[in-house]
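Trainee: predicted coordinates and the sequence they were generated for:
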Amino acid sequence: WTTDISQRTIIAFSPEDNFQVRLPAGDNDTSLLNLVVYVRDLAGSVTQVNISSVNIIADLATINDLIDTITNLSSTITNNPIVRLLSSGNQNVVGQIMTSLSQEFNQMNNDNLDKAISSGIPAATISVSSLGSSSLQQISIPLNESALINYNIQLNSLANVRDYLVTFITNLLITTSNSIILQSSSLAQLTQSTNQLTRNTLMLVSNRCYELSAALYSMFEKISYEDAQSASNQLFQCASNILNAVNGPLQGRTEVLDLDSSRANVISTDYDIDLESAWSNLNLFSDRNDFSTETIEKNRNIYYQKQLTNQINSQVTKMISLLTSSLNIHLNIGQSSLMNTSQLFVSLETISTESLKDRLVKQVENARFSIPSDFILNTTSNSSISLRSKINPLASFGNFQNTNLSRSISLSIIDQNGNEVSFQARQDNPIQLIIPRDPNLLIPSMYLQNVTSINSTINNLLFNYHYINITSSLPISVHFEIHSLNRSLAYLFIYKFDQTPQLNSSINLIDGWTIFCPFNLTNDDIYRYFIDNQQTSTHQSLIFGIRELNLTETNNYCLNNSSINTSLPITDEPYDFTSNYELLIYTSGCYYLDDNNNWKSDGLIVGSLTNHYETECLSTHLTTFAGGFIVLPAPINWSYVFANADFMKNKTVYLTMIFTSVVYIILMVYARFKDKKDFEKLGVTPLADNNKSDHYYYQILVFTGQRTNAGTDSK
């Protein structure tokens, strides 16, 4: 290890007392590398021996030569000294080389990301923030195309190198627990840069980590808890890395790799014999009527990415079950196992059933589960259960991309037989959970509403109306933030789903309302209001209106608290705004992952504690959860539209529409006339030289395609 002893990495194991090791580079600043040797006797007792620290400097010239050789597909690659060492098949040698190279590649990737972000590329579009990290200082400048090109060049270069190197570690023999620890540690290092993992790399690593998990499970009763924990920690990390990597491109969080795109669009080897091949079914990859090459190639790559995602999700679920069982056997009531790294948080704890009541399960980044006191636990065991708490840096894609900025959190209850136990809370006393978001999400500035320029009296408007589209495949909550440029003003806020709200002495057509009073303002001088997902679930749009309260209304409804909730401040007189205000509207959602890896929302309610950086959810069951988040564009200001819709202010717009409509009608008439002429030509048309006495024939050739067996015997 370099500076943090908890980040120790295994580099070799041997039954011999004399062996060689190849060490990874030391600390970036001091080049110092700390070493420790564990000596185990035949009875399983372990002695720790600290040896002198050493200074190790990476041989960057040799590493860069390897990168160039692999990138350029050189024919001399087998003569490369590093490749020759990897080809030896020796677990220690391969593990040491892989660990050393991976650490250097990871550092190169971090430097590449830092350079791209400092050039104005949003961090959330090219990377997934590690757990526990703070928000980066990002500069708001136009996208730097050249910086993005340079970033992608190095990204794809290192992705190609990892794609080549992974084959050397996935076929090693699995012998002992030390073998599992060494190989899983190397794989965790290799997959740490999740933006550089091709589908081929992911598939090989997923299969290998599953094999290692199964091997660990087969020997968990014969090894020590320390060995089981060490191996499990690395395999948990491997599982998290490949999940983040396979979901990154689908969630729009990492770039699509060139190698993946090219492989997806290479003609399939079974193209001529497999008539049902998905590769050649263009309907799978078209965008409605868009069959352009660019669209087909893009969607074909997405198709194969989704297929691999489903495969890896299934495999990772099995891995986690195996690893949980491997650790559970070593834990008694009150004992726990914790893995807390930048890639993954996993906590496994054995507790009594009774102690589950009113339990607060904390994770990192303020993620937590608050278990109520009243619930139904479907288990026959009254003695002990295990709690497995987990958080991943990126939520799975599933069938819904609104989760692309969310962490994924889960809490599972496991019985003594290793089976997950069903948990059911009451609807009126649900589980409260907090789901954090990626800290590098960018929150846009509030939109200024220049309402003082609108003369409400002339247009007879009582409110300043705004329209927002809330159409979504899954229910969402809507959150309003209003900042008045004059903090002493009070406002009446009304809304109506799918139509314009109306409120006066004769009409009360609204779905909800609230009054914003100055004494309710927080330190940031922002009024906040939210509508939960239960209210929006069956609607497509929402129109809300805002107006200032006059001095009398402010005194009655803000200074006299008793009258706030008893009646509405209703007026029939248009009222001009005396100050502008700013708006920011965003949506959130609470979702859980079902058995088919699809996000669902039934039974979940978005809580009022939801903000820019986390979602509060209320649930009656336990599983894997994620939160949705979208900042809506500036709402349509209908008051402005109505106030400026007359012909004299919009001559160009109206004349353009009139001219376009007239031309369209003329073309419709002309097209109909030509269609009628074409119908008159339908039928058999004899050729001019067709004569019964002729003794020659016309040959008609029909091409049915170039596939094997695509011909026809029809005559």
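Mentor: On my side now, so go ahead.
Trainee: going forward, measure contacts and count neighbours with C-alpha atoms only.
Mentor: Will do.
Trainee: in space, what's closest to Tyr527 - neighbours in sequence excluded?
Mentor: Ile482 (5.0 Å; CA to CA, 6 or more residues apart in numbering).
Trainee: one more: Asn520?
Mentor: Asn520's closest residue in space is Tyr527 (CA to CA, 6+ apart), at 7.8 Å.
Trainee: mind checking the SS state of the residue nearest to Tyr527?
Mentor: Under DSSP: H, G, I helix; E, B strand; the rest coil, Ile482 falls in the strand class.
Trainee: next one: Gln499
Mentor: Assignment for Gln499 (three-state DSSP): coil.
Trainee: how many other residues sit next to it?
Mentor: 14 (other CA atoms under 10 Å).
Trainee: my read: it touches Ile543, true?
Mentor: Yes - contact between Gln499 and Ile543 holds when scored by CA atoms under 8 Å: they sit 6.4 Å apart.
Trainee: then this one, side by side with the first:
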Amino acid sequence: PSGSYSASELQKIIRGSSSILKTVHKGNLKETSQLVQGLAAMIVSLSRNSISSLTGSESVTTAGSGYDEISLNGITKLKSLSQKEKDAYERSRDERAQVLAMLSETFATMTCANYEQIRLVSNTIQVVSTDADDLSRTTQINCKNKLVEVADAVVGLSGSLSKERLTELSMPVLATLSQIITASNVHVSHGTLTDKRSSMATPFGDYDTDWESSRDGFANKPLSQASSAFVDETNGVVQTQVSTEVTSSCMSSITKLTKSMTSKLVMNDKPMNIKSSQLSLVLQKSEPASLSGSLVRTGRSRVTLPTNMCSVTGGPEGRCTGARSSVSLTAMATPTNPYVSAATNNGDCSVSTTSEVVTLNLSDENGTEISVTDTGSSFFDIFLRKDPTFEEPNYIDPNPMQPIPRIPEGIEIPGTADGPFGKNRIAEQKLILHEFQLTGSDQSVHFQLRFENFTLGVTPCRQFLVVGRLWKPPSLTDASEGFDWWGMIPSHTRFCNETPGPNDPDPFTFFVTNAEYKEAKARVKKSASDWDRSIDKLKFGVREMSQAEWNRYGPLTRPSIPYEYTNQFSIKYTVRIFSASCYAIKPGQPSWNTGGCTVGPLTTVRVTHCQCTHLTSFAGGWVESPNTIDWNYVFSNFDFTKNPTLFVTEIVIAVIFIAVFVWARRSDKKDLEKLGVAPLPDNNPDHKYLYEIVVSTGMRRGAGTDSKVFFILSGERDETDTRHLMDRSRKVLQRGCVDRFLLAVERPLGSLNFLRLWHDNSGEGSAASWYCNYVSIIDLQTRRRYHFVVNRWMAVEEDDGAVDRVVPVAGNQEL
């Protein structure tokens, strides 16, 4: 259908001059659906061509990676384009969005009273909403409103439809509902130009004005970037409100449809799988006993059900099997976060827009939801896989200048000798420290270590001791300091020769559980001051273990203090630290929470293992450790001879910086002088009545003057003598400048009437002329202001050739 229309139709439709629009609005349902689908398909084709020409890949989309194999996250690719290319893409995207918005207005005229009408309407909306990037707020709302109506119509017909026909009718509706949810959330951070303009016309949201806030803000950005960021943020505030409404309504409709489809399931039949680009749905009806411990795959994730499903579902032992014991399981996954507006309650470990969300639900034979709040000793093991475009953080070399790291030598402590002839005690750290900062309180921590040039089963085995502590560095020498957690990497030396099984934790990861981290955080908060921000710092100490202590330290076997071994490292290593959280949210809740879920031991950098005791929607939060600078290491390896070029470059840069700094400081002082008020040199010290004179010189070429400028100021009571506008410490009346002078007179002049202003034309060349914008005079005793608007040349070669002008005080109309 896209070949039926040319790209020029876009502009005609936007201007309202296209004959197609008239046909769309006048046609019957079938004709209207065909025309709308044809136009929408053309727009999808134009979108693909636009993206392909910019990025080299027609499968790029800013809506994240869906479940179809061709969709890829395009945010990174689009950000890498030049500003000119970005602007061109956004303009064409906005044009497409405007056309789709106009097409979506036709949905209100479409009826969906029977099977065929529902099929036509749902297919039409599905084509219109194919590209989430191009769906403006108007389109999102129009699609949402019609889809809610369509879903209700499907539910109304479900009683008279077979399982197959109900599934056929529901699938496009479910797919389109998920597409609209994705679009509404993507546009929070990636709105169209039209939506951004309309957002700026709305009342502003509750913005963060705390200058100490951790929010990025706009203060340190260039004006153009700050302006663009402010527009984006305002659009995000408005779009978040729309997203919340769209997600709530669409999720409610999805729930209604899945309940209708579940009612058609047959006990112990093969699970029903429905999959689209933005939705994966598994529906299954079975006995609790047969569900126990079973594996369910939905989207990119998988769920292992508890082994005690009979007690979880609340049925007596006699009802775990049989026809009256049926339980329906609904497992739904969306590739992007549908609750993007919901905050988290756990510091910086947030749920991203591209986080997959898995929703689990159980219902009885009557379709009533089974409330599950506690599974006892068993869990719903949920394995949440990250978006395929997720980039794993690199392992970091903590000692890049050393072929093999070394623990610092012990330091002699003066005054600790036993007697006059004894030796002072040597204080040894025994550890190399690594730091990680977290602001949350309910999350796990994963410290990963990798040996350089290590081959499984070939390289001689090594085992490292890892100790960790919150707030303060861990210690192996001082029992009063100690450490909070300890472990070994690998967890057992057998993993130097064998690979762990698929259900075994990574032996090269030291895992701090939620409970262990929460306990340490609570203990630290009792001891530390409220203002001490170092309580969020985790410090890990690492050392290579001697062969005599391999596999010694388990959960119940703590390393002794003082630690007796002093061997150095024999292999180079790199580290990676990250933290994970498991979140849950129920429809209508304003934020994600960690209650009822903990991070499991099978968590990896790509998969978050959540162990949950209840049913709702689940997602994984994640934060990685930045590449920090170890300043102790930097200064201990400060050697000019190793890299003279680098040091010479830094010295030259430092010298240039100092020179520029001195010049800038002198310029600042001169600017401060310009800001001051200069007393007129012919003021009489005995005169105490003061006026401030503000003189503005124009920006025109040659507007400034070196001529001597004089004035006489006249009021109702008196007038001044001839006075000279000058400052002995600097040049005044230069182009584009505003100069301030202090005039002293013997007594008040009364209400000012006019100002006579002239110069002697003594300046050389173009500096003889002067263009004056205005003169403002402030009575410093009464604070009354008088304005004399000039806006003319005082030059023999410009305007009327006059260098002497009488300017009356300006009235309200002139101002």
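Mentor: Arrived safely, thanks for sending. Owing to the predicted nature of the structure, the values given are computational and were not obtained by experimental measurement.
Trainee: now do the same for Ile585 of structure 1: its match in structure 2.
Mentor: In structure 2, the residue paired with Ile585 of structure 1 according to TM-score structural alignment is Ile577.
Trainee: can you tell me the centre-most residue of structure 1?
Mentor: The centroid of structure 1 falls nearest to Asn404 when counting by CA atoms, centre = their mean (3.0 Å).
Trainee: now name the helix or strand holding the residue mapped onto it from structure 2.
Mentor: Superposed on structure 2 with TM-score structural alignment, Asn404 of structure 1 falls opposite Thr353. Using DSSP states H and E, Thr353 of structure 2 sits within no helix or strand.
Trainee: which helices and strands does the strand ranked longest in structure 1 pack with?
Mentor: In structure 1, assigned by DSSP state E, the strand with the most residues is strand 581-593. Here strand 581-593 of structure 1 is seen to pack against strand 447-449, strand 477-484, strand 599-600, strand 605-606, strand 614-619, strand 624-631 when contacts are counted using 3 or more CA pairs under 8 Å, 6 or more residues apart in numbering; DSSP states H and E.
Trainee: mind doing that once more with 7 Å?
Mentor: strand 447-449, strand 477-484, strand 599-600, strand 605-606, strand 624-631 (3 or more CA pairs under 7 Å, 6 or more residues apart in numbering; DSSP states H and E).
Trainee: now the angle from that strand to strand 477-484?
Mentor: 160 degrees (axes from the mean of the first three to the mean of the last three CA atoms, to 10 degrees).
Trainee: what's the helix or strand for Glu226 of structure 1?
Mentor: Element membership of Glu226 of structure 1 [criterion: DSSP H and E] is helix 225-247.
Trainee: what does that helix correspond to over in structure 2?
Mentor: Against structure 2, helix 225-247 of structure 1 falls on residues 163-185 (TM-score structural alignment).
Trainee: who touches that stretch?
Mentor: 63, 119, 122-123, 125-126, 129, 132-133, 135, 140, 147, 151, 158, 243, 246-247, 250, 254, 257, 261, 264, 276, 278-279, 336, 338, 340 (CA atoms under 7 Å, 6 or more residues apart in numbering).
Trainee: show only the entries of those found in strands.
Mentor: Those of the contacts of stretch 163-185 of structure 2 lying in strands (DSSP E): Ser276, Leu279.
Trainee: ok, how many other residues are close to the residue nearest to Tyr527 of structure 1?
Mentor: 20.
Trainee: quick one: map it onto structure 2.
Mentor: That one, Ile482 of structure 1, aligns with Leu449 by TM-score structural alignment.
Trainee: grab the nearest non-local neighbour of the aligned residue in structure 1 for Val127 of structure 2.
Mentor: Aligning on TM-score structural alignment places Val127 of structure 2 opposite Gln189 in structure 1. Sequence neighbours aside, Ser102 is the residue nearest to Gln189 of structure 1 in space, at 5.7 Å (criterion: CA to CA, 6+ apart).
Trainee: repeat that for Ile426 of structure 2.
Mentor: Nearest non-adjacent residue to Ile426 of structure 2, counting by CA to CA, 6+ apart: Glu412, 4.5 Å away.
Trainee: which helices and strands does the lengthiest helix in structure 1 pack with?
Mentor: In structure 1, taking DSSP state H as the definition, the longest helix is helix 293-328. Contact here means 3+ CA pairs under 7 Å, 6+ apart; on that basis helix 293-328 of structure 1 packs against helix 199-218, helix 225-247, helix 258-264.
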